[in-house]
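Peer 1: coords below, sequence missing:
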């Protein structure tokens, strides 16, 4: 495919690197703005009895939406409120007990300033994010967070670039600080991410995927090899467990063990008891282990199945690599 040449020769790689350099400098400037105001903002949000509401116009609004999503997924109930729509009824989203973060690089968004009387009336703590603290928004704020005197990466100095990058980074810093303060864990994170691969890796445990009951292959130690092969074939899990009369695990025998036995003995005796060739002390796993950890251990040990046992070493299930792949964990 032929692409038209740009009207002016442009070194695209050079422009990209310069853009990244300017935005990196903006983050360095932002780092110098992190002080006791940041600490106070975190304290206000932690004390919030309602929701953290974020508002902003234009590009600031786009950043605000992402910030709200990050807060909500890391333990701080949050949503985005469009300031323009708020003036036409959506302001009812804001109630006493909430905390408001208002974003405007200039610090003087008309749409947000129009909301200030109600914010004050409801005694809603206001945290602003702007370039400086000189505008009417930060002047009305309980905490005015600033980005610092940064340069936009746009060569015209007009398109929000470095400022939106810095705002997004500041939002991430707030969310991570609050996450840490709340003692938010990977289990908490999993509960808000049940869908997709991430949710599966965090939420699924061995007990959710293992084969149990009649699907579980097991034979007694005196079982002859002929019957053992029937059990392996019928249950279709590539192995059988060997248990005593109390269902305590004694060993396992896999289809791989069968191939190795045939190669070694040039065949085998169908009347041979499984106790003579079973693998003793096989690797086991708890039903409460995360499926993703089971996958890691299977790969590390270069095996395809786990026998699942309880605290008394009684067999309660079998988990195979194919089960993990089917569930989307692998």
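Peer 2: It's in. Keep in mind the model is a prediction, meaning the values are calculated, not measured.
Peer 1: hey, let's count contacts and neighbours off CA atoms from now on
Peer 2: Noted.
Peer 1: Could you give the number of residues near residue 17?
Peer 2: Using other CA atoms under 10 Å, residue 17 has 11 other residues around it.
Peer 1: Check it against this one:
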């Protein structure tokens, strides 16, 4: 039997429209309750324990991960497992963020008496302010949506999107309140390309000591070219008698002087070098150095000390090898 080709785009667009409207509807819930929920978590001396069942649980896991990576210690506890021992993870210094769109999820409600007995702060995130969870929470954050994107109105779709967005709003509001910085973020993201972009500094990857291409201002161009060939960075630094950086000479400079028919065996490198070249300190982030090189359309950098002494050198290949690019 020949299958009929379906056009899935219209329904896909309808889903996006419904979920977009669900997000826009959250603005009305950024009110005093949202503020009190953030303050309760901000004042918490323990951890944020996120609980939720089913799809709310999946979203809760992501919210917990976002909180933890942005300066608010948090982890997810499955409400079913909580009733069988995992409640021992919750201490009196913690705050519980309980998620249930209906506010009547049995597995969540079953552990509320224990949470109350511990005196733990409870933030309820539901789509029903009149629900049991909302009524028992110290603070209720409303995540109600007008409709689900599922045509049957059954599968959690727009509601889970709204929950996720509200969780992000809480996490980012707390991040800002804590003065959380990129350096703080890097400490919890040391792995992968993100960690390298946030943690790696020039001092970690630059060529140092005898591997720095370096010639004196009295050197002739041919001597500078030999130094460039030996060090293999496509450039050399030019220094004065006190070893302070005067300028740089690169492969690009070489192409330009060859067009001018300059005698490389007679002309001093100081006559053709680029003065006031772009430099960087050793503690600069490698990702920041990459942006400078891309913006200025240069392929190498000389790293200098506060006294203007070359302490390192690197090129795009070094950034590539380090995984910054």
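Peer 2: Here it is on my side, so go on. Only a predicted model underlies this, so the values are computations on that prediction, with no experimental measurement involved.
Peer 1: Counterpart of residue 302 of structure 1 over in structure 2?
Peer 2: Alignment note: residue 302 of structure 1 maps to residue 297 in structure 2; criterion TM-score structural alignment.
Peer 1: again with residue 170 of structure 1
Peer 2: Alignment note: residue 170 of structure 1 maps to residue 166 in structure 2; criterion TM-score structural alignment.
Peer 1: Next one: that match from residue 267 of structure 2, what distance?
Peer 2: Note on residue 166 of structure 2: its distance to residue 267 of structure 2, by CA to CA, to the nearest Å, is 67 Å.
Peer 1: ok, the two, which is more surrounded?
Peer 2: For residue 166 of structure 2 versus residue 267, neighbours defined as other CA under 10 Å are more numerous around residue 166 (23 against 15).
Peer 1: Can you give the distance of the strand or helix carrying that one from its chain's centre?
Peer 2: Residue 166 of structure 2 belongs to helix 158-177 when assigned by DSSP states H and E. Helix 158-177 of structure 2 sits 16 Å away from the centroid of its parent chain (CA atoms, centre = their mean, to the nearest Å).
Peer 1: For the next helix or strand after that helix, give me the average deviation versus structure 1.
Peer 2: Following helix 158-177 of structure 2 in sequence order, the next helix or strand is helix 182-187 (DSSP H and E). In the superposition against structure 1, helix 182-187 of structure 2 averages 1.7 Å from its aligned positions (mean CA distance after the TM-score superposition for structure 1).
Peer 1: Output the residue interval of structure 1 matched by helix 182-187 of structure 2.
Peer 2: Using TM-score structural alignment, helix 182-187 of structure 2 pairs with 186-191 in structure 1.
Peer 1: The aligned partner of residue 31 of structure 2 in structure 1 and residue 91 of structure 1, how far apart?
Peer 2: In structure 1, the residue matched to residue 31 of structure 2 (TM-score structural alignment) is residue 35. To residue 91 of structure 1, residue 35 of structure 1 is 31 Å away according to CA to CA.
Peer 1: With residue 156 of structure 1 instead?
Peer 2: Note on residue 156 of structure 1: its distance to residue 91 of structure 1, by CA to CA, is 35 Å.
Peer 1: Residue 31 of structure 1 now?
Peer 2: Residue 31 of structure 1 is 33 Å from residue 91 of structure 1, by CA to CA.
Peer 1: now residue 267 of structure 1
Peer 2: 80 Å.
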